[in-house]
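Novice: here you go, sequence then predicted model.
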Amino acid sequence: MIRERTRASSKRVVAIIAASTVIIAACAAPTTTRVVEVTKEVVVTAAPGAGAIDPSAKFQLTYLNICFPSSMAVTDLMLAAFGAKYPNIDVKVDCAQGDYAEGIFAQAAAGNLPDVVFSADLFTVPFVNAGVLLDLEQFDKADESFSFDDIYPNILALGQVPGKPGTYMIPASWDSVQMYYNKDLFEKSGAPVPTDEWTWDDLITACKVVQEKNPGVYCVGNGGTEGWDWWAYFIPWIVGHGGYPVSEDFKTSTFSSPESLAGIQAYVDLWTKHKVTIPIGEQLPSGRDGCFIAGKCATYFMIPGLMKTFREKITDFTWDVVQMPALPKKRVTGMGTYGYGISKDSKNPQAAWELIKFLASPTGQRLSLTNYIGVPFLKSMADDPVYERLQPPPQNIKAFLKGGEIGIFPPNGYPPKCGSLYAGLINQTIRTALEESIRGVKTVEQAFKDADAEIQSCLDTAQ
């Protein structure tokens, strides 16, 4: 099911881009920061159109989005830039409903995919293997004004498939999971205030002080009914203790190796030993982000796209962000992002490229940053003066920039029949093992030995 989203008039979106450009180009910092609302493998190739698009051309470009706040804001920025350059090209934006991947595969089978499609790291492998997306490197090579070389490799890789050439998604932001925290709550509790140098032991010690002084407050905003089994939360605990969930050749599941078990046990201990998290199954009326906004969760671990929401909704306490706390072997965090690609059915692939490449331009990245919906992934912008002109919160926004350097991806080479950490047998098996461990149904060792056995059985039959 698709719901059409009414697009702003071309005059309005052109005005947005003009006003925003003035803000980021100003020599002095503005007194306020304006927020603008704005498994069969198939090889698909489609040569980009020769030459530039005629600015006077009139046709419609179709665009399918998953419409959440930051994706809609990013879309508005792209539409504004595109509308300023190609005022006669209409962009029809639709909001996907229901199971997104299922809908994409159905449209692909019917041959009626829109020109531009929303994608994300979890969709890259299935979409590319099914031939849904065009390889964007052909457009990159033909476009002298653009280069993938300036994008940090670890975020660009989220639009690539291991062992397969090509790049199939332009990311929206350098999205790594870092720690938002309620500064006032730590200070008023007499607990140390988090820093970029903290370890998890530092955080746990401070959390116990915060919770003792503030009954009804959870220190770590993880748990409840969702999120606790997200790979970007628990896989870094494995890696941070020297383990890894699978062998390099994806033939052996290693969740029950000594190092992996040490990391999983430490993660589970947040609930069972330290009791600094939201109990599994507890209903939160406004979700985990709502818990942080209400001051009932002292920390929240999430990507930079939440900055805009927190700036708008948090009015009664000071908040900031720091890097993910370090684990015994290394400081590491999960990394993932959404972005946009061009479908195999695009009737106007060159125009689609002109639209989405704005995301990876310096102007697009500055606008994303100054609207607090993302962090630049261009290497050339690491020391951009725009950072110094930003108005807090967050004061320490560069934690996301530094944190991007410690980001890891989920293992992304499992046989299709076994699923992945996102879906299928592996996802469900690990979720079950984690829940059994946290609820005390099984020990961590037993739960993950059982999980390894189930995953290994699938890997052995998929060779």
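Specialist: Arrived safely, thanks for sending.
Novice: please count neighbours and contacts with C-alpha atoms only from this point.
Specialist: Fine.
Novice: please settle this for me: is Cys95 part of a strand?
Specialist: Yes: membership of Cys95 in a strand is supported by DSSP: H, G, I helix; E, B strand; the rest coil.
Novice: need the contact list for it.
Specialist: Cys95 makes contact with Ile2, Arg3, Glu4, Arg5, Leu64, Asn65, Ile66, Cys67, according to Cα atoms under 8 Å, 6 or more residues apart in numbering.
Novice: elements contacting the helix or strand Val22 falls within?
Specialist: Assigned by DSSP states H and E, Val22 belongs to helix 10-25. Packing partners of helix 10-25 (3 or more Cα pairs under 8 Å, 6 or more residues apart in numbering; DSSP states H and E): helix 69-85, helix 362-370.
Novice: just send the ones you listed back as TSV, with distance to Lys308 and mean neighbour count too.
Specialist: TSV is the format used below for these (distance: least, Cα to Cα, whole Å; neighbours: other Cα atoms under 10 Å):
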stretch	distance to Lys308	mean neighbour count
helix 69-85	8	22
helix 362-370	10	22
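Novice: give me the buried subset of the contacts of Cys95.
Specialist: Leu64, Asn65, Ile66, Cys67 (16 or more other Cα atoms under 10 Å).
Novice: okay if I get these as CSV plus secondary structure?
Specialist: Below are these laid out as CSV (three-state DSSP):
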residue, secondary structure
Leu64, strand
Asn65, strand
Ile66, coil
Cys67, coil
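Novice: dropping in the other structure now:
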Amino acid sequence: MTALPMLAHAQAKTVVTLAYGSEYVFDTNDFAKKWYDDVKAAFEAKYPEAEVKLVPIPGGYTDIINKLSLLYRSPSTAPDVAQLPTPALGQFQSSGWLAPIDDKLATADWWKEFPAAIQSEGRFDGKVFAVSTGENDSQLYYNMDMFKKAGLPVPWQPKSWDDVLTAARAIKAKITGVVPLWLNVGTSSGDNGLLQGTGNLLNGSSDATILDPKTNKWVVDSKGLREVLTFTKTVYNEGLGDTLSDLFSPSAVTIPLTLFQQGKLAIAVGSNYYGGNWTKTISSPYWEDAPKVIGVVAIPTVTGQAPGICTTLGGWDLAVSATSKSPNYAWKLLDVMEQETAQIDAANWAGFVPAAESYTKSADFVNFSPPYNAVAAQVLPYGMLTPAKAEYEVWSHALQQATGNLAQHKDMTVDQAIASIKGYVSNQLGADQVETR
């Protein structure tokens, strides 16, 4: 009997794993599923010899960090590509889990359009280990009807922090039953709360230094910190801020969205995603009339000093695993995720500002949530990043504690708040790791 020829087996496809937050990052779980399904389809259409295995991570911010930490501990489970929050990049890079991608970025057109500050957010020791897939920055939101009722100008163009306090005081004097000024303080929202609250003020202060680049020490007392703490103390001593129950709620960062819609809030230091949350027809709280009621303007620097605009930067980044068995395809997947359509969809569906300058000018982004997206894009180049060091978590927590205590205890002084910051950071990192400027 003649032996039959053996059939050649189809070559197995290269599998690239992609881990991401499935319930926290995007405005709805359906948006997250659609975006990642679209990315998978676009990649597999471009590279038919490869396929994407999605690794969704349910839960909140901490759940995502914890799960990724577990996955990265073994090369067999480490995702080829992962979506990581900006503040945690230092922790993951210092653990040796991320691969440098500078050689790939050298030929990426979109990378050239990132502002210098955003290019640096994933850079450690001169090498880039992660790239932005969407930024959050902050603005001042204000109720135009309340401003008119209080005799304040509309449109509003505050030039200093004193202008903000003046407006809040006028609201308090003229309108009862509303919160004059929302300023996120305390530890309930962690680093995210600082990014959407007093961190913005520090970046607009006389000295925004957190980690001294010359000494590599953490700044625990400076003119800038004292300006931030003085402003915070003034807001809560004068009864201009919100209740402690709201400030210390686990959902504190999103409370202003509802307060504005209920007509209970006049001004807020808030994130760029506010407008999109109000105006997306499937989001909650949907508020079609928001653009007619709530204005938006850049946050001024403390005295109006150059550049006159201040904001934090923080968002989500993409990184390739240091132990990826398919690093070239991992990069190709990352590159697909950074293309214009994907980035604008992510911005609109997750409340981001795209990092690439041309993307921020796209009508698909600007017109998705007018006027809010345009202002968020305007302030993006002025953003300042927090230090890309794991120890930042300690410094950040110290400032959160200090601002929360000032809101709770009217008799607490700025000197005492500074002492608490110095004591906490010194105890955690060592007295030789802190300095006064």
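Specialist: Structure's in. What do you need? Since the structure is predicted, the reported quantities are computational estimates derived from the model, not experimental observations.
Novice: what's the TM-score here?
Specialist: The TM-score (TM-score structural alignment, normalised by the length of the second structure) is 0.77; 394 aligned residues with a Cα RMSD of 3.4 Å.
Novice: how about the helices and strands packed on helix 10-25 of the first structure in CSV, adding distance to Asp289 of the first structure?
Specialist: Formatted as CSV, those follow (distance: least, Cα to Cα, whole Å):
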stretch, distance to Asp289 of the first structure
helix 69-85, 13
helix 362-370, 20
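Novice: of those, which approaches Phe234 of the first structure most closely?
Specialist: Closest approach to Phe234 of the first structure among those is made by helix 69-85 (24.6 Å; Cα to Cα).
Novice: now the second structure: which of the contacts of Cys95 of the first structure match?
Specialist: Among these, the contacts conserved in the second structure (both residues aligned by TM-score structural alignment, their matches' Cα atoms under 8 Å) are Leu64, Asn65, Ile66, Cys67.
Novice: nearest to Ala232 of the first structure, of these?
Specialist: Ile66 (20.6 Å).
Novice: ok, the closest one to Ile356 of the first structure distance?
Specialist: Distance from Ile66 of the first structure to Ile356 of the first structure, counting by Cα to Cα, to the nearest Å: 15 Å.
Novice: what does Lys275 of the first structure give?
Specialist: 45 Å.
Novice: show me which of those two is the more surrounded one.
Specialist: Each of Lys275 of the first structure and Ile356 has its neighbours counted (other Cα atoms under 10 Å); Ile356 has more, 24 against 18.
Novice: residue contacts, the more buried one?
Specialist: Applying Cα under 8 Å, 6+ apart, the residues near Ile356 of the first structure are Met78, Val116, Ile170, Tyr340, Gly341.
Novice: which single one of the kept ones among the contacts of Cys95 of the first structure is nearest to Leu136 of the first structure?
Specialist: Of those, the one sitting nearest to Leu136 of the first structure (Cα to Cα) turns out to be Leu64, at 17.5 Å.
Novice: can you pull the contacts of that closest one?
Specialist: Per Cα under 8 Å, 6+ apart, neighbours of Leu64 of the first structure: Val93, Asp94, Cys95, Ala96, Pro114, Val116, Val117, Phe118.
Novice: now Ile344 of the second structure
Specialist: Pro354, Tyr359, Asp364, Phe365.
Novice: Pro349 of the first structure: which of the contacts of Leu64 of the first structure is nearest?
Specialist: Closest to Pro349 of the first structure, out of all of those and judged by Cα to Cα, is Val116, at 8.5 Å.
Novice: and that closest one, how far from Met169 of the first structure?
Specialist: 10 Å.
Novice: same check on Met324 of the first structure?
Specialist: Met324 of the first structure is 26 Å from Met169 of the first structure, by Cα to Cα.
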